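A predicted structure for the sequence below; I have some questions about it.
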Amino acid sequence: MPGTEVPRGTPRGLPTELPSTRPRPEGRPRTTPSRPPGVGPIVDCAVYVDGHRQPPVEPHEALPAAAARGGFVWLGLYAPTEEELGTIAAHYGLHPLAVEDAVYAHQRPKLERYGDVLFMVLTTATYVEHDRLTATSEVVDTGEVMVFVGPNYVITVRHGEHGALADLRQGLEEQTDLMCLGPAAVLYAVADHVVDAFVDVAAAVEEDVEELEASVFSPERTDDIGRLYQLKRELLSLRRAVSPLEVPLQKLAERQIDPVPEAMRSYFRDVEDHAIRVREQVSGLDELLSSILQASLARATQADNQDMRKISAYAGIIAVPTAIAGIYGMNFEFMPELTWRYGYFTVLLIIVTTCSLLYRGFKRNGWL
């Protein structure tokens, strides 16, 4: 069944204040939504019973309807402000610390438990297409998805221009067997979606690494150090997104955590395996980039040495006529060969012969 979007804006009938025992951190202003003008925080809201999407309901009526019918509600949010998420948090009983993390974002991937509610942070990534990698190219763009999982609800909060979950929701709605497992199925699907995106990004970055490797070892003389360093920095962003995700996925795969049923462990174990493979791939690319960077530096040093050899060789050759001309340019009256009829031509012959021998010697030794 295709997804039905609910009216944009704050859910009607929900409290407008967020009960919090923790003051706003100093220096953190009230956030403004990073979304297009006129677009509200709610992307979609639906109730699912026995794996099937139910007829549309108002957001403030979704949770009671889901609890009464033994289902769950999936509320999707996009870049909510503190006030907007505070309204929803009060209605669903979300912990203030988790709400603060979801509003301000910029968190490391993690899994936390607040009573019977799980809060998971995932860093999303996408590959930025470019015609040619430069020293200032943006290669990896990151965002965040936060997931609140309760007994009868799952709330996804997305930050960033990519990582939309509309297609994911539509695909899940066709897998009724999976949706019957409850809110944890949505958490699994989101985590799997994020890790699959990592796989695609890592594959695309690998192509950039191969292009740089070919450029560094090409016969032509190129300056790739700036591009290598930029790609290494971008790869670090991907590494920061992937590596910390293993611990939360391991907990979900190996521990009994409410509200994650036993049947979901194997699903999270599969996602964990994919995350480990991506982490190993990213680590391998990082090590390869380090080796390529060292090779590029060594090649640049070798090229500089060759240039210095050439300069030194030509300087040595030029030193011969310079020295001879300097001696005979002192203008002393009594000097050998000054009055000799063939002295000038003899000196020129000596200069040419000596320079030729020097050139031949430098050429033979690879200096020229």
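Received the coordinates, thanks. Residues are numbered from 1 along each chain as shown.

please count neighbours and contacts with C-alpha atoms only from this point.
Will do.

and the spatially closest residue to residue 138 that is not a sequence neighbour, how far from residue 211?
Nearest non-adjacent residue to residue 138, counting by C-alpha to C-alpha, 6 or more residues apart in numbering: residue 128, 6.4 Å away. Counting by C-alpha to C-alpha, to the nearest Å, the gap from residue 128 to residue 211 is 16 Å.

now residue 192
As for residue 192, its distance to residue 211 is 29 Å (criterion: C-alpha to C-alpha).

same question, residue 10
Taking C-alpha to C-alpha, one finds residue 10 at 49 Å from residue 211.

ok, now residue 227?
Distance from residue 227 to residue 211, by C-alpha to C-alpha: 11 Å.

again, but for residue 149
Distance from residue 149 to residue 211, by C-alpha to C-alpha: 43 Å.

included below, for side-by-side comparison, is a second structure:
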Amino acid sequence: MSMAGNLRKVTGLSKVGGLRKVARLARRRPRVDLSHPARSPLGSSVVNCVTYREGVRVPETGELVDVVQRVRKRGGGGFVWLGLHEPTDHEFAGIAELFDLHPLAVEDAIEAHQRPKLERYDETLFAVFKTVCYVEHEKLTATSEVVNTGEIMVFVGQDFVITVRHGRHGSLGPLREGLEADPEQLAKGPAAVLHAIADHVVDDYLSVTDSVQEDIDEVETDVFAENGARVDPGRIYQLKRELLELKRAVVPLSRPLEELATRPIRVVEPEIQAYFRDVSDHLLRSKEQISAFDELLNSILQAHLAQVTVAQNEDMRKITAWAAIIAIPTMVCGVYGMNFKYMPELRWTFGYPLVIGVISVACVLLHRGFRRNGWL
């Protein structure tokens, strides 16, 4: 396809109108060297902007619209990868205009807090991934944060990839380096970048589920220990809450990956779809682990509640047994405290020792009976 056709395909403008648009944007914004990682023509939200041709990184200088214009003029396998972190409306406005991004997708990318999804707008694919990371802690408590979530939004076109990241984690720097070390895979175009991001996100799911399993094993061990009834149930509830947060990130991603793996999409070649099927398999494993963890936590919680009930019953038996033992001297003392003139053995010299002896023998026999039956 010619440069003008490619430009019209991406921006939705005519040949003359598209070139005038790029030129107008170039005049509007200052020229800044994109190769410098700390500088950006759009503000601090731009993390990096790199051009690739046949899987190899191509050094580019100048303003963003100039870079995009050169890539489209060359055509044939080149694309721009623009990475942003929590951009504002003002910072993203120029990018949305340059790449002709749909307003609804732009709104989702800026606002964040989206469910994992996949949407198609003409020639552009918009994907949302929920990223997760495990929060390290010395000991799990009822208020410990276990799972922290973020988001990665990806715009994919014929000659561009735009990644918008939200959250304190999920950096794509190592992923970019890994792709650049494999030019053959990167040469497959923007869809290869989309696959690498999906694979990276799902691998993090597996890593987090493995770490969560260690916390669940720790709680399970404490619950079934000798003093398991004294375990704080808030730790179990906290794990269930954090597991629910992980579930919200993992489960909705199944359908988008299924679409990427099976349905024909113009910007995703059939060769890349096979890779998405592998990612979908990994996601299925993570979903199965989360479901198993949820059931296991329910079982642990029920076992803990049963232990608490058993412990309470044991305490009640002990209290009842001691109350029965104390009732004997209380009854005898109550009888002899009624100030009657004619009481049994009241004026006998050995009456008091006899009563004390009877009380003691009765209490000892009752105590032995309770111990024999496991009440004491």
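Arrived safely. Computed from a prediction, not measured in an experiment: that's the story for all the values here.

tm score of chain vs chain?
The TM-score (TM-score structural alignment, normalised by the length of structure 1) is 0.90; 339 aligned residues with a C-alpha RMSD of 1.3 Å.

ok, back up a step: can you pick out the residue with more neighbours from residue 192 and residue 211 of structure 1?
residue 192 (19 against 13; other C-alpha atoms under 10 Å).

residues contacting the aligned partner of the more buried one in structure 2?
Matched by TM-score structural alignment, residue 192 of structure 1 corresponds to residue 199 in structure 2. Residues near residue 199 of structure 2 by C-alpha atoms under 8 Å, 6 or more residues apart in numbering: residue 279.

kindly report the same for residue 148 of structure 1.
Per C-alpha under 8 Å, 6+ apart, neighbours of residue 148 of structure 1: 117-120, 154-156.

list the buried ones in stretch 78-94 of structure 1?
Using 16 or more other C-alpha atoms under 10 Å as the test for burial, stretch 78-94 of structure 1 gives 78-92, 94.

ditto for stretch 168-185 of structure 1
So stretch 168-185 of structure 1, judged by 16+ other C-alpha under 10 Å, has buried residues 169, 172-173, 176, 178-185.

sorry, back to before: mapped onto structure 2, which of the contacts of residue 148 of structure 1 hold?
Retained in structure 2 by both residues aligned by TM-score structural alignment, their matches' C-alpha atoms under 8 Å are the following of these: 117-120, 154-156.

show me which of the residues you listed are buried.
The buried subset of these (16+ other C-alpha under 10 Å) comprises 117-120, 154-156.

would you map the helices across the stretch 101-250 of structure 1?
Along the stretch 101-250 of structure 1, the stretches classed as helices by DSSP state H, counting those that start in this stretch are 166-173, 176-179, 183-216, 225-242, 246-254.

residue in structure 2 matching residue 315 of structure 1?
Taking TM-score structural alignment, the alignment pairs residue 315 of structure 1 with residue 323 from structure 2.

part of a helix, is its match?
Yes - the assignment for residue 323 of structure 2 by DSSP: H, G, I helix; E, B strand; the rest coil puts it in a helix.

find the centremost residue of structure 2, please.
residue 246 (3.4 Å; C-alpha atoms, centre = their mean).

do I have it right that that one meets residue 132?
Yes - using C-alpha atoms under 8 Å, residue 246 of structure 2 is in contact with residue 132, at 7.3 Å.

between those two, which contacts overlap?
Shared contacts of residue 246 of structure 2 and residue 132 (C-alpha under 8 Å, 6+ apart): 147, 149.

list the residues that contact whatever residue of structure 1 lines up with residue 180 of structure 2.
When structure 1 is aligned by TM-score structural alignment, residue 180 of structure 2 is paired with residue 173. Neighbour list for residue 173 of structure 1: 1, 51-53, 179 [criterion: C-alpha under 8 Å, 6+ apart].

tell me how many other residues surround the equivalent of residue 348 of structure 2 over in structure 1.
Aligned by TM-score structural alignment, residue 348 of structure 2 pairs with residue 340 of structure 1. Applying other C-alpha under 10 Å, we find 9 other residues in the vicinity of residue 340 of structure 1.

try the one 3 residues further on
When counting by other C-alpha under 10 Å, one arrives at 13 neighbours for residue 343 of structure 1.
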